[in-house]
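Enquirer: Here is a sequence with its predicted model. Questions after.
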Amino acid sequence: MKNTLILTSMTAALMSLSSQAAVIINPTTITYTGTAAEQTGINLDDENNLINGNGLSGTPTIGDYTTITHIAANFDAPGVVWATTDTGPAGGDFFADNGGTTVSFEVIFDQAYDITDLVTWGYHFGANNANDISEVVLDYGVGNFDNSTGAISVALADSPGAAITSAIGSTIQADRIRINVTDNHFGNGPAGGDRVGLAELRFVGTAVPEPSTTGLIGLAGLAFILRRRR
């Protein structure tokens, strides 16, 4: 009985050590995979500016990301935001005028995570802008994009440049995500909406722990010793 209790206690201890705290997840790579044209010539066409921190007031962490802000869009090299072209008449609705073209990004993480939220910083010029994304669908998985979420609403920022946290609605496990932008904020109040723009993105989640090889070996060894003593 004592041996069983020892093994149970050690197993519980190992499980508690493997539990993870929530973190801000910064993708390691991002690729634009949409068919809508990116705005070239004025430093709006580099999707890496969505994950490299250009324009942020600091490095976001789980404890302070809501206080981190993003500067207004500008056209100076190397760029601080990303945007499509205007596919229709000036002042029009991008998603009504884009001829069925798509806006999507594929991001890869350094490992698998259990992810609960999307965090974005919006495209703005000192005031909220309707070019900013308002709805996305995520394709995700570990090693693939075989799973999909429903539509996820992305609100306008409480103030220009502030972080926007959008709940995914359930916990998804992924080491990669395809972000399909399905709407912007055209008609929701701010100026703009004839293109799609975004400043920065992150995710909130917990790392999926790797099995503790050392711990498993230790447990196996202890089990063997206790078995020999019986």
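Expert: Alright, I've got the coordinates. Because the structure is a prediction, the values reported are computed rather than measured.

Enquirer: From now on I want contacts and neighbour counts done on CA atoms only, so please keep to that.
Expert: Fine.

Enquirer: Checking the residue lying closest to residue 205 once chain neighbours are set aside next. Helix, strand or coil?
Expert: Spatial nearest neighbour of residue 205, excluding adjacent residues (CA to CA, 6 or more residues apart in numbering): residue 115 at 4.0 Å. Following DSSP: H, G, I helix; E, B strand; the rest coil, residue 115 is assigned to strand.

Enquirer: adding another structure so you can compare the two:
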Amino acid sequence: MPTRTLPEEEVIKRRSRGRPSPEQAVALREAFLGAALRSFLEHGYAATSIEAIARDAGVAKITIYRQFENKEALFREVVHRAVSSARETMQATLVRSGADERQVLLDLVERMYLGATEPQTLALLRLVIAEAVRFPELAKSLYAENSYVLAPVVEYLAEAHRAGRLYVPDPELAAVQLSTLAFGGVRFFISKPLAGPEERRTWAEGVVDLVLRGWTPAPAAVTARDGPAEASD
């Protein structure tokens, strides 16, 4: 039996009926991004393919390719989503009226530590480090995300410096230094996370007391009165 050719209008109508609603489109995106995260963490970057992600998510490949041109772009979005909650948490911590700088920084350091050692985020960081030699663009994308995450901290430190509450002439550098101290460098990559709230608070207190030694402005009256130190007889 010869195949019946559908009129163009009918083909367009059928395709239109098959398009997902806005709600369905959001659900499809969540499905394949979740599948992508699982695949990257379970199999690594090199062994993950968009075809496998689409199959696991139950979507067509074209659904993913319509939004991401390649696997690298998809991975960047997965990382971005993973760190966005950390940025939002820091933003909420910093927007607090009436709290002194030490208390704000204590809460911030604890939240930085918790965000970095959250199992999913930690696994992604380890993945990027493991793949950095073969896929240097992944490391570059992670550096960009780090700037995105720390932006609220940079803004807070810059404002505190302008107001004279802290002495932080280079807030971008200071934010990176604070985050590195908060995370513990490579410590949390090779050892167990700190055990509970008490250890985290002790860690945070040590970090904050250290940075405040350099960030606390010298009293203007003392600075003006003492001036440069003079040699004594």
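Expert: Nice, thanks for sending it over. As the structure is a computational prediction, the values presented were derived from the model and not from experiment.

Enquirer: What does the superposition give as a TM-score?
Expert: Once superposed, chain against chain, the TM-score is 0.26 (TM-score structural alignment, normalised by the length of the first structure); 103 aligned residues with a CA RMSD of 5.9 Å.

Enquirer: Residue 24 of the first structure: neighbour count?
Expert: A count of neighbours around residue 24 of the first structure, defined by other CA atoms under 10 Å, yields 21.

Enquirer: Quick check: which element contains it?
Expert: Assigned by DSSP states H and E, residue 24 of the first structure belongs to strand 23-25.

Enquirer: In space, not sequence, find me the middle residue of the second structure.
Expert: In the second structure, the residue lying closest to the centroid (CA atoms, centre = their mean) is residue 83, at 2.7 Å.

Enquirer: if I pick that one, what's in contact with it?
Expert: Contact partners of residue 83 of the second structure, counting by CA atoms under 8 Å, 6 or more residues apart in numbering, are 121, 145, 149.

Enquirer: helices or strands up against the longest strand along the first structure?
Expert: Using DSSP state E, we find that the single longest strand of the first structure is strand 163-184. Applying 3 or more CA pairs under 8 Å, 6 or more residues apart in numbering; DSSP states H and E, one finds that strand 163-184 of the first structure contacts helix 94-97, strand 103-121, strand 133-141, strand 152-153.

Enquirer: Tabulate those (a markdown table), appending mean neighbour count and distance to residue 8 of the first structure.
Expert: What follows is these, written out as a markdown table (neighbours: other CA atoms under 10 Å; distance: least, CA to CA, whole Å):
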| stretch | mean neighbour count | distance to residue 8 of the first structure |
| --- | --- | --- |
| helix 94-97 | 19 | 57 |
| strand 103-121 | 20 | 26 |
| strand 133-141 | 21 | 33 |
| strand 152-153 | 18 | 42 |
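
Enquirer: Can you lay out the ones you listed as TSV showing distance to residue 83 of the first structure?
Expert: TSV is the format used below for these (distance: least, CA to CA, whole Å):
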stretch	distance to residue 83 of the first structure
helix 94-97	12
strand 103-121	10
strand 133-141	11
strand 152-153	19
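
Enquirer: Out of those, flag the one nearest residue 13 of the first structure.
Expert: Of all these, it is strand 103-121 that lies closest to residue 13 of the first structure, at 21.4 Å by CA to CA.

Enquirer: so what does the closest one touch, helix or strand wise?
Expert: strand 29-32, strand 163-184, strand 200-207.

Enquirer: Tabulate those in CSV, adding columns for mean neighbour count.
Expert: CSV is the format used below for those (neighbours: other CA atoms under 10 Å):
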stretch, mean neighbour count
strand 29-32, 17
strand 163-184, 20
strand 200-207, 22
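
Enquirer: Using a markdown table, lay out the ones you listed together with distance to residue 137 of the first structure.
Expert: Formatted as a markdown table, these follow (distance: least, CA to CA, whole Å):
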| stretch | distance to residue 137 of the first structure |
| --- | --- |
| strand 29-32 | 15 |
| strand 163-184 | 5 |
| strand 200-207 | 14 |
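
Enquirer: Quick check: which of those is nearest to residue 11 of the first structure?
Expert: Evaluated over these, closeness to residue 11 of the first structure peaks at strand 200-207, with 19.9 Å, by CA to CA.

Enquirer: For that closest one, which helices and strands make contact with it?
Expert: strand 23-25, strand 103-121.

Enquirer: Please report how far the residue nearest to residue 169 of the first structure when sequence neighbours are not counted lies from residue 10 of the first structure.
Expert: Of all residues not flanking residue 169 of the first structure in the chain, residue 116 sits nearest, at 7.2 Å (CA to CA, 6+ apart). According to CA to CA, to the nearest Å, residue 116 of the first structure and residue 10 of the first structure sit 30 Å apart.

Enquirer: repeat for residue 179 of the first structure
Expert: From residue 179 of the first structure to residue 10 of the first structure the distance is 41 Å (CA to CA).

Enquirer: Residue 180 of the first structure touches residue 107, doesn't it?
Expert: No. Using CA atoms under 8 Å, residue 180 of the first structure is not in contact with residue 107; the gap is 11.3 Å.

Enquirer: so residue 95 of the first structure makes contact with residue 134?
Expert: No. Here residue 95 of the first structure does not reach residue 134: they are 11.5 Å apart, not a contact under CA under 8 Å.

Enquirer: elements contacting the longest helix anywhere in the second structure?
Expert: Using DSSP state H, we find that the single longest helix of the second structure is helix 136-162. Judged by 3+ CA pairs under 8 Å, 6+ apart, the packing partners of helix 136-162 of the second structure are helix 71-94, helix 119-131, helix 171-183.

Enquirer: swap the cut-off to 10 Å and go again
Expert: Packing partners of helix 136-162 of the second structure (3 or more CA pairs under 10 Å, 6 or more residues apart in numbering; DSSP states H and E): helix 71-94, helix 101-117, helix 119-131, helix 171-183.
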